[in-house]
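In: here is the input, now give the coordinates:
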Amino acid sequence: MNPTPWLARQAQRYLNPGLALVASIALLLPFSYSALAQESRFDGLEYRSIGPFRGGRSAAVTGVPGENNLYYMGATGGGVWETRDGGANWKNISDGYFGGSIGAVAVSEWDPNVIYVGGGEVTVRGNVSHGSGMWKSTDTGKTWKSIGLTDSHHIPRVRIHPRNPDLVYAAVMGHLHGPNEQRGVFRSKDGGEIWEKVLYIDDEVGAVDLVMDPNNPRILYASSWRIFRTPYTLSSGGEGSALWKSTDGGDTWENLSEKDGMPEGTLGIIGVTVSPVNSERMWAIIENENGGVFRSDDGGETWAKTNDDRNLRQRAWYYTRIYADSQDGNRVYVLNVGFFTSSDGGTTFERVPTQPPHGDHHDLWIAPEDATRMIVADDGGGQISFDRGNSWSTYFNQPTAQFYRVTTDNHFPYRIYGAQQDNSTLRVLHRSDGNSIGERDWAPSAGGESGHLAPHPVNPDIVYGGSYGGLLERLNHDTSESRMVDVWPDNPMGYGAINIRYRFQWNFPILISPHDPDVIYAAAQ
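Out: You can find the predicted model right below:
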């Protein structure tokens, strides 16, 4: 007896139609003889995009000097993207070669045909993804070649010598969940064929930022960071976290963290930048009990704290990026939940006049020849400004959304549900009566950005959705009635684990019983 048809019928009986297909496929796999016989049924299936075209997180962007409309963006789950019209349209240029999480994108100033990409984002969330090492293109992204550092997992910075596209540096964080040797600052003198480790602390400390002096490429600044992540802990900082300087292209390094004016005690993540107007002026933003923004006017020999506003340094492990203006020696930018700028050398900061259309900012590129032209990376993708942040391009044209979970309902045509990171939940029709699936076919649903969703099997307009903190919402799409049905009626945000009645994971599961649609399960602890 071939058990496959019977198992498939049970899946169709107890699961909704969309998941029944997936379950049927999964059930076929153990029976190799049946799998071979059935294989032709699925040969014609192809993936198609059904949206939403609402950008997901990016931590790596760059432009090209002298090319006003050309920019690149690395998505945390969608590879490398290019726009040639100032952000009006985006096109993926890495599909077929690599994809996934991108940590750094760099274009050679000397030869803009040469692009280097480092895999693995710097935003070390609990749901972080790692990359696949270094990649290189010599034809503006038409083709790519893997060039090593495949055990690096996270490469948050790549820097290229301004007059030699074969001389390239990579800041490598390494594994987040345990020790490994491939971390620190690496250098290649032959375009990525051979990599040498030029700054190494130990197998638990990686490099998180890397800056080349715009006026002297022999001078490099790097920050090292001890970072460790598990599903239930985050440890940022400790022995080995420091700020470093090299004056010989990376052959030797000096620890600037021990200089006068630097904060004492445990150091965490450090961001660093150098003014192109005056190489002696540099800034660092430092995670420390007495941290904040620090400035040096003598190339790092002495430092002074200029600002300790918590708005600039909250949740340091997720942000801590600082950028000098390309034409104004007193202007500097800091990225955090908000996008901040200072015009007095880092003493006072204010929000950029018009904030980018999405929050949580992670990277910034400023055109060297025109400081009003920039691109920012945030939890909504990449957005471009031509007027120093007074207006921005949209992120509603980037199909790079990062979804935690996907499910379907029993509606006809069935709808697909998902929760998008740092946005809302959505339900999307799998087919439309129009020419394409568009915004009219998308709708917000129950819960929040991190939640599981559970549509009612009998009435699919009733949806249960979760979010972090144990939030659990029952939403009736037909009547617009929303009701909170949390397991425990308390908001645990800000509490320590010892004071929380039930400890719900960021992405805790929610399920409706296949035997009784009135029975709902939600899992904590």
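
In: all contacts plus neighbour counts: C-alpha atoms, from now on.
Out: Noted.

In: residue 113 and residue 139 touch, don't they?
Out: Yes. At 4.9 Å, residue 113 counts as touching residue 139 under the criterion of CA atoms under 8 Å.

In: neighbours of the spatially closest residue to residue 352 that is not a sequence neighbour, how many?
Out: Closest residue in space to residue 352, ignoring its immediate chain neighbours: residue 340 at 5.5 Å, by CA to CA, 6 or more residues apart in numbering. Residue 340 sits with 21 neighbouring residues when counted by other CA atoms under 10 Å.

In: let's see this one next to it:
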Amino acid sequence: MKILSLVFLITALLQIVKISNAQELNIPGSIYNGVDSTISSRKPFNREKWFYEQRMFPNNYLPKDAYSKALSQRDEMRKQNGYYYNDYTPSWINLGPTSGYYFNYGYISSRIVTLAIHPYNHNIIYIGTANGGVWKTTDGGISWNPKSDNETSLSSGAIAIDPMNPEIIYYGTGEATYSLASYYGRGLLKSTNGGTTWTNYSSDLPSLSYTSRIVIRPGNSNHLLAAMGNSGLYRSTNAGQNWHLVFSNRTDDVVFSPTGDTAYASGNLGIVISTDGGATFPFNAGGYTSATRNHIAICNSSPNILYAAGYYASNPNETKIRVFKSTNHGEFFYPVAVGTNFEGKQAWYDFYIHVSPHDPDLAFVGSIDIWRTTNGGDNFYNITNGYNGGNVHVDQHNMAFHPVDPNIVFCTNDGGINKSTNKGDTWTNLNQGLTLTQFYRIASNPSNYLHILGGTQDNGTQRTYGSIDWVAAFGGDGGEVVYHSVSNQFMLGETQNNGVKRSMDFGGYWVSATEGLTGSAAWIGPLISHPDSNGIFYTARQQVFKTTNWGANWFPISSGTTGTIRELAISKSDPEVMYASISSYLYKSTNMGYNFTSVTNGLPSRTLTSIQVHPDSSNVAVVSFSGFGTNKIFKTTNQGNSWFSIAGNLPDSPVNDVLIFYPGFFTSTYIAATDVGVFVTDDWGTKWRELTYGLPNTVCMSLDYHDFTGRLRVGTFGRGVWEFNILNTISQIATGSADNFELLQNYPNPFNPSTVITFKLPSKQKVKLTVYNTLGEVITEPVNSMLSAGTYNVNLNMSGFSSGLYFYKIETDNFSDTKKMIFIK
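Out: I've put the predicted structure just below:
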């Protein structure tokens, strides 16, 4: 890649910089290069490209052991150093969405990839989610519980339940995206107690796995087959403990006949058949032509009937999906529903075929919508119409049938899970209670900590005013979000590729705000507020844009570049100082963005993911990077003239965001959101520790710190938003039983802004300490956890609240007391 150069152009109206040779990520041999335009133009492809290429760069692959090494480094850090905040401190608290609400689709969670129904207790259902792990319901979908939050991978591919012993669950990790990249699958997880605990079997499976289907041989539960996409077909004969490769050709799907003697696998070999329980596949089905992606289904009540469907990427849009049927046990397939347009233009991403186990004439094709035949394939009709008012979210991923009731069918898609009790005529969703949202970015209202806005994958930009049930502000894939620093009722958000929206009423009503914006944009475009001037926001595409009227229109303050600008930052103490990044290159302006100079020297060749300027000094900035194999956080104390690493002992994992902790005064504390957790340092980056416990093992994408209340929020890529009050901490100052329960008067009192509350416990108790204002409203809850007997100090910081009289109340099973305190600024 060329070294970027700056060419300064001066006009009569303003000075403009041209970053003339700046380019987007350029990875020779990238799996995303040279893809057919019918695929590369689709939204799922572009967001995946954005997500994975920054993790691969500068390589054209994900290092196969990099993620497992990062997890091991994190786990060793936990073992050696524990968490930064001790066990008495409240853990991360989930803020939802539980669930979200997305216009005509109703309640949504996020993409659900796979599901399995208990063969005997039909109220028990397991689902596998995009990056939120396994969830289980025992009441038919009324409520859900996560079952794998702390396992090695929360990226789901397939789930299978042993019919001989339904307590045995197999969970194949790694979502099968069919584009040669998958997010950190780690082989197979097996549970023998209904998902309570899991054992990871990965030594014989691909180190970066993705799993399309796992099937258990009827009559012999020790025998399993796993379709592992581009890695081929694998077989186990000892209930998943060991695996061997049957063949290496790409395998998209696999099914057993009801007897278990015959197995069918579909992939780039077409449809191949085994008559020895999956040990070998010497036979090819006639009549079926191998496609880019291939799926197969068998009717258990009539096993002579099979359906197959292929996604043919090079075909015109109207014939990209073709459906076939066999009536002679798979010996020969013939085309059905010829001429039907199944909306297959992105079936590399959303595609399946399933047939009812009760009725061989009832079959379904999933693509963008669900297509159904009730006459054995003669005709298929769209029964969901998600883009035309239907209540089933678009982009279908899987389907399962009730084991006994032929009318009940479940489907999963980009919005979650739906259920039909009439073979698909109508649908209800089962998403309430699921916390699976994949957030790109989050932001809190500076003047009201209850107001949170976040851009999500698949499900628009979601907002909450304090409830764990969020609602959509607007649709599309979301992106960056920002409140104006001074007038917080003015907000900006965006759809994919910097489709900017604005609200002038705290997010109640949104309109398009792209007037004046031109050029290509990054998948997630930057949006920032001027720190102290009303009306001013900045964004960027192939140049930096500015608005002085809250986004009503924009004008450029830099001229074009061949790359797209991913990150922007502005100094709070000196708004003349700004930074912009393209790929791994960083630029600085000292005149409000009109001229830029390169400050890349000393930084690694990795994708830059965030820029933070110290609130109290424009000389100090911190930047973070994605990828593997080098340090990921760097700091400057001279506006980028030189950089030094502050990554210390951080795990070698992509760092997605970094935050300078500034509670109104200089600290040596920085916080980093990574693919393996949230970490903190209080010694300028020499030593890092995991912040605190309770966060699921998912990707942490975006940090937000609410200055007034000390609330740190993290937006995860698969488990919603989580919060930790970093200012209010608790420590045990004496062990052993106290004589009595006691709540002491805070000290000092009056105070500004911090005080210490002490309480004593004579026995182990669940303790809740709550602070109220004079209206009886809860303003913070610094303690809500199980504590051993002893004496405890709670450090309470009230810097975000107004002066006045407050009350603090302690509650246990056996004791309650309330006292007054006075905060004077």
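
In: so residue 76 of the second structure: helix, strand or coil?
Out: helix (DSSP: H, G, I helix; E, B strand; the rest coil).

In: measure it to residue 167 of the second structure for me?
Out: 32 Å (CA to CA, to the nearest Å).

In: quick one: which of those two has more around it?
Out: Just comparing residue 76 of the second structure and residue 167: by other CA under 10 Å the higher neighbour count belongs to residue 167, 16 against 13.

In: could you find the counterpart of that one in the first structure?
Out: Residue pairing (TM-score structural alignment): residue 167 of the second structure is matched to residue 113 of the first structure.

In: what's around the closest residue in space to that match that isn't next to it in sequence, how many residues?
Out: By the measure of CA to CA, 6+ apart, the closest residue to residue 113 of the first structure outside its immediate chain neighbours is residue 140, 4.5 Å from it. Burial of residue 140 of the first structure is recorded as 17 neighbouring residues (other CA under 10 Å).

In: residue 217 of the first structure now?
Out: Neighbours of residue 217 of the first structure under the rule other CA under 10 Å: 17.

In: where does it land in three-state SS?
Out: coil.

In: identify the residue of the second structure aligned to residue 136 of the first structure.
Out: Residue 136 of the first structure maps onto residue 190 in the second structure, by TM-score structural alignment.

In: whoops, residue 170 of the first structure was the one
Out: In the second structure, residue 170 of the first structure lands on residue 226 (TM-score structural alignment).

In: mind checking how far its match is from residue 785 of the second structure?
Out: 42 Å.

In: higher neighbour count, these two?
Out: Neighbours were counted for residue 226 of the second structure and for residue 785 using other CA under 10 Å; residue 226 has more, 30 against 16.

In: can I assume the more buried one is in contact with residue 216?
Out: No. Using CA under 8 Å, residue 226 of the second structure is not in contact with residue 216, being 9.0 Å away.

In: mean distance of the helix or strand where the match of residue 170 of the first structure lies to its aligned residues in the first structure, please.
Out: Taking DSSP states H and E as the definition, residue 226 of the second structure sits inside strand 224-227. Following the fit onto the first structure, the mean deviation recorded for strand 224-227 of the second structure is 1.2 Å by mean CA distance after the TM-score superposition for the first structure.

In: could you tell me where the helix or strand that that strand is followed by falls in the first structure?
Out: Next along the chain after strand 224-227 of the second structure, taking DSSP H and E as the criterion, comes strand 233-236. Alignment of strand 233-236 of the second structure against the first structure: residues 185-188, by TM-score structural alignment.
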